[in-house]
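Participant: fold the following, please.
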Amino acid sequence: MRRTPLFIRGRFKGPSLQLCDLAALALRQSLEVPSRLLMGPGPSNAHPRVLAAQALPLLGHMHPHFFKIMDEIQGGLRYLFQTDSPYTLCISGTGHAGMEAVIANLLEPGDKIVVANNGIWGERVADMAGRFRAEVVQLRAPAGKTFSTGELKAALEEHKPAALFLVQGESSTGAHQALGDGLGAACRAAGALLIVDTVASLGGVPFLGDAWGVDAAYTGSQKCLSAPPGAAPLFLGPRAIEKLRGRGTKPATYNLDLNLIGDYWGWFGKRSYHHTGMVSMWYAMREALAIAGDEGLEAMWARHSQAHRDLWEGLRALGLEPFVEKDADRLITVNTIKVPPGIDFAALTAHAMANFSVEISGGLGPTAGKVWRVGLMGANATPASVQVVLAAFRAGLAAQGWKGAQAAPATA
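Facilitator: Predicted structure coming up:
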């Protein structure tokens, strides 16, 4: 039996035509993006200079002038990570790509890694390491808690791993992990690499890569650097490079193979094509790093700390409490706030968005339904942003009859 052709006299005969027309009609309208103050755990609002940089003309990803921009980014990353290591670059992707690149390149099948797991990012690294056939040992701490240096040193002595993984700023719980006090030296003595996730912390709190003996770290562009999502800055120290170059097997990923990406960034004395670099995103990163350099790291850390103090002065006036009990364990860039009994956390976040155009997030992973999360990162770590957040909490709590919202001063 002869079938009726789909196209008759140039016209498509089928139900998809109407759907295509509707889609085309929507795309003919001008793109509209609402203005939001992004005060959740990320992304934060991008700095206007960073957004403007992305509108500059495109260059070829192998052009000499573009290589110069990449070199300047590497220099900015050395300042940001506080390292003299020449092995800095940006992975094309978000913080997850940085995480996977470090795990895939620094662990071989059968290598043992101790993962200090006190939130969702420890869970994900344990999952990733297992997928790359590493032997995973998990140290667990309750949500909101951190690990003592003694606990970590004892784990190094007991398990003798190839690597120890820590999250400096666990954004799912609001916990800040200490990294000093001889931990890096202990890792060296044990023959273990010290790997650190700084996605929610770098630029907002002190991080001293070389001084603390960190071997590898990565972060994300969209947090304290106030750039759009899409770049995962990382650095490898000399011991990590030795591990990478001395592997007995190739990394089980081509796209994230740091031998190949490193070649593209000039790590090994040459430039080899690996993938098309994210030209406009690298403009944004170059500008974000320039802004950080103009302000200075110590000033950045102080600004984030002051915003944190201002926020909690106002939240406590409302009768709200921090989820992380100890001051020393509290992350200042992603603040976790206990949801009081009888309060609908989701209703408050919806009220904040509808009435203040401000994003306040709920919990994630072990804190889902238990906390609100307020990010104070990059260009958003300012007195003005804090006041908008406090006003949104005050109004949202008052709408639910929270007594503290009635008593708190309007200028808290």
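Participant: from here on, contacts and neighbour counts on C-alpha atoms
Facilitator: Will do.
Participant: from residue 197, how far off is residue 102?
Facilitator: Applying C-alpha to C-alpha, to the nearest Å, the value for residue 102 to residue 197 is 10 Å.
Participant: and residue 108, by the same measure?
Facilitator: The gap separating residue 108 from residue 197 is 19 Å, by C-alpha to C-alpha.
Participant: out of these two, which sits in the more crowded spot?
Facilitator: More crowded of residue 108 and residue 197, by other C-alpha atoms under 10 Å: residue 197, with 27 against 23.
Participant: isn't that one up against residue 217?
Facilitator: Yes - with contact defined as C-alpha atoms under 8 Å, residue 197 counts as touching residue 217 (5.8 Å).
Participant: now the strands for the stretch 101-250 of the chain?
Facilitator: Applying DSSP state E, counting those that start in this stretch to the stretch 101-250 of the chain gives strands spanning 112-117, 135-140, 163-167, 169-170, 175-176, 193-197, 216-218, 231-236.
Participant: and the first one, how far out from the chain middle?
Facilitator: Mean-position distance between strand 112-117 and its chain equals 20 Å (C-alpha atoms, centre = their mean, to the nearest Å).
Participant: and for the fourth one?
Facilitator: Strand 169-170 has its average C-alpha position 9 Å from the chain's average C-alpha position, going by C-alpha atoms, centre = their mean.
Participant: repeat that for the third one.
Facilitator: Offset of strand 163-167 from its chain centre (C-alpha atoms, centre = their mean): 16 Å.
Participant: got it, and the last one?
Facilitator: Averaging C-alpha positions (C-alpha atoms, centre = their mean) puts strand 231-236 11 Å from its chain's average.
Participant: that one vs strand 193-197, what angle?
Facilitator: Computed by axes from the mean of the first three to the mean of the last three C-alpha atoms, to 10 degrees, the angle separating strand 231-236 from strand 193-197 equals 160 degrees.
Participant: one more, please, to line up against the first structure:
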Amino acid sequence: MHGPMKGISVTLRFTPHLIAAVRTMSSTTVPPSPALLQPLNVPYRLLLGPGPSNVPPRIQAAGAQQVIGHMHPEMFQIMDDIKKGIQYAFQTQNPLTIAVSGSGHCAMETALFNVVEKGDVVLIGVKGIWGERAADIAERIGAEVHLLTKPPGEAFTLKDVEKGLSEHKPSLFFITHGESSSGVVQPLDGFGELCHRYNCLLLVDSVASLGGAPIFMDKQGIDILYSGSQKVLNAPPGTAPISFSEAASKKMFSRKTKPPSLYVDMSWLANYWGCDGKPRTYHHTGPITNFFTLREGLAILAEKELRLPTVTTVSVPVGYEWKDIITYLMKNHSIEITGGLGPSAGKVFRIGLMGYNSTQANVDRVLDALRDALKHCPKSKI
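Facilitator: Next up, the predicted model:
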């Protein structure tokens, strides 16, 4: 075969291996799915559950941008913007502030995997499913886990926590700020100071509350704080802001053993996010498009200073089956709300009004839809 440039001749020799490869590609035994040969069709839904929330046009536009290389200087600038946006949202000056490439669950594991070692004593505040998840992760690490429990719908007091700290002497105390499974916002004032008095780090989950309920990482003495992108920030799921105080960083980087996960090892991630003052090196391919959308979600938060309650829980009316009402709203009104989670399962509805969805029109729409559902859904006569 002769090339297009004059005077240059290129000869291709087809070896048996190459011919076999070509023949294999042209004679598939598994045909493509007919569905994949059709255009993607995503129906519109008003997402008034506890997350994800609807994505505003500005963030959709960010997600439509062409990708760039994950190690390009322009990408690093966007990551720096994200870091500053998280510092504003968290109200912290912590240098070690990043976004994990994963969901809020991934951030929970990042926090626990890096700060907790086998044999460490950990106290977990459980008032819903997220405390249960944190306890599960800590147990998998091999920590000595103690539970501080409250019934769903209640919050911990300083007296409750001090009793647990005094009894168990933990190195870490976990608590959920916005417990979306029961709809409770946990007051945090005084908790950091109390934990530090007992030489204990304070770890706070703010996945469902960040941007909707006030939280001040530095002023409240929070050592590790994490959240998610898909709630009030209105970005797609897949990135999770997290920040570590100086005390948390010191414990993390003086551990005796490596974290059980390379993917969320903060010694690597700190470098990838430019937090250690060294040239950035490859750790993993970050979710570039998700970083674009997270950056815009944080920018909108900074511009509008959103501070609204996020998830409202409503008791299921007596005599009604919760699944019937949720199904009716989706089928007849294209509205998503969800049922309870964990200890609140089957007892409540969870209605999310977060960021872009926090409008009077959406409140009226979901109330009208609920009235309609109560008229048409069967009610038990028992």
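Participant: so which residues of the stretch 101-250 of the second structure form helices?
Facilitator: 104-115, 129-141, 158-168, 191-197, 246-252 (DSSP state H, counting those that start in this stretch).
Participant: mean deviation of the fourth one from the first structure?
Facilitator: Between helix 191-197 of the second structure and the aligned residues of the first structure, the post-superposition mean distance stands at 1.1 Å (mean C-alpha distance after the TM-score superposition for the first structure).
Participant: got it, and the first one?
Facilitator: On superposition with the first structure, the average gap between helix 104-115 of the second structure and its aligned counterparts reaches 0.4 Å (mean C-alpha distance after the TM-score superposition for the first structure).
Participant: what's next to that helix, contact-wise?
Facilitator: Residues outside helix 104-115 of the second structure that contact it (C-alpha atoms under 8 Å, 6 or more residues apart in numbering) are 100, 134, 137-138, 141, 203, 205, 207, 224, 226-229, 239-242, 248, 251-252, 255, 259-261, 264-266.
Participant: so where is it in the first structure?
Facilitator: Helix 104-115 of the second structure corresponds to residues 95-106 in the first structure, going by TM-score structural alignment.
Participant: ok, residues contacting the longest helix anywhere in the first structure?
Facilitator: Criterion DSSP state H: the longest helix present in the first structure is helix 297-317. By C-alpha under 8 Å, 6+ apart, the list of residues contacting helix 297-317 of the first structure from outside reads 80, 203-206, 292, 321, 332-333, 335, 376-378, 381-383, 386-387, 390, 404, 408-409, 412.
Participant: just how off-centre is that helix within its chain?
Facilitator: Averaging C-alpha positions (C-alpha atoms, centre = their mean) puts helix 297-317 of the first structure 19 Å from its chain's average.
Participant: kindly report the same for stretch 337-351 of the first structure.
Facilitator: With C-alpha atoms, centre = their mean, you get 25 Å for stretch 337-351 of the first structure.
Participant: onto which residues of the second structure does it map?
Facilitator: Mapped onto the second structure using TM-score structural alignment, stretch 337-351 of the first structure covers residues 314-328.
Participant: can you list contacts of that stretch?
Facilitator: So stretch 314-328 of the second structure is contacted by 336-339, 346-351, 370, 373-374, 377-382 (C-alpha under 8 Å, 6+ apart).
Participant: give me the buried subset of the residues you listed.
Facilitator: For those, a burial check counting by 16 or more other C-alpha atoms under 10 Å picks out 336-339, 347-351, 370, 373.
Participant: quick revisit: now list the buried members of the contacts of helix 297-317 of the first structure.
Facilitator: The neighbour count (16+ other C-alpha under 10 Å) marks 80, 203-206, 292, 321, 332-333, 335, 376-378, 381-382, 386-387, 390, 404, 408, 412 as buried among the contacts of helix 297-317 of the first structure.
Participant: residue 313 of the first structure matches what in the second structure?
Facilitator: Match for residue 313 of the first structure (TM-score structural alignment): no aligned residue.
Participant: okay, now residue 313 of the first structure: neighbour count?
Facilitator: For residue 313 of the first structure, using other C-alpha under 10 Å, the count is 14.
Participant: can you confirm residue 367 of the second structure is in a strand?
Facilitator: No - the assignment for residue 367 of the second structure (DSSP: H, G, I helix; E, B strand; the rest coil) gives helix, which keeps it out of a strand.
Participant: how close does it get to residue 47 of the second structure?
Facilitator: 14 Å.
Participant: same check, this time on residue 210 of the second structure
Facilitator: Separation of residue 210 of the second structure from residue 47 of the second structure (C-alpha to C-alpha): 18 Å.
Participant: what of residue 114 of the second structure?
Facilitator: Remark: distance between residue 114 of the second structure and residue 47 of the second structure (C-alpha to C-alpha) = 34 Å.
Participant: again with residue 314 of the second structure
Facilitator: Applying C-alpha to C-alpha, the value for residue 314 of the second structure to residue 47 of the second structure is 17 Å.
Participant: neighbour-wise, which of the two wins?
Facilitator: In this view residue 314 of the second structure and residue 47 are compared by other C-alpha under 10 Å, and residue 47 has more residues nearby, 23 against 15.
Participant: under the alignment, what does that one map to in the first structure?
Facilitator: By TM-score structural alignment, residue 47 of the second structure lines up with residue 38.
Participant: quick one: contacts for that match?
Facilitator: Counting by C-alpha under 8 Å, 6+ apart, residue 38 of the first structure makes contact with 44-45, 358-360, 380.
Participant: for residue 249 of the first structure, same thing?
Facilitator: residue 108.
Participant: show me what it aligns to in the second structure.
Facilitator: Under TM-score structural alignment, residue 249 of the first structure pairs with residue 257 in the second structure.
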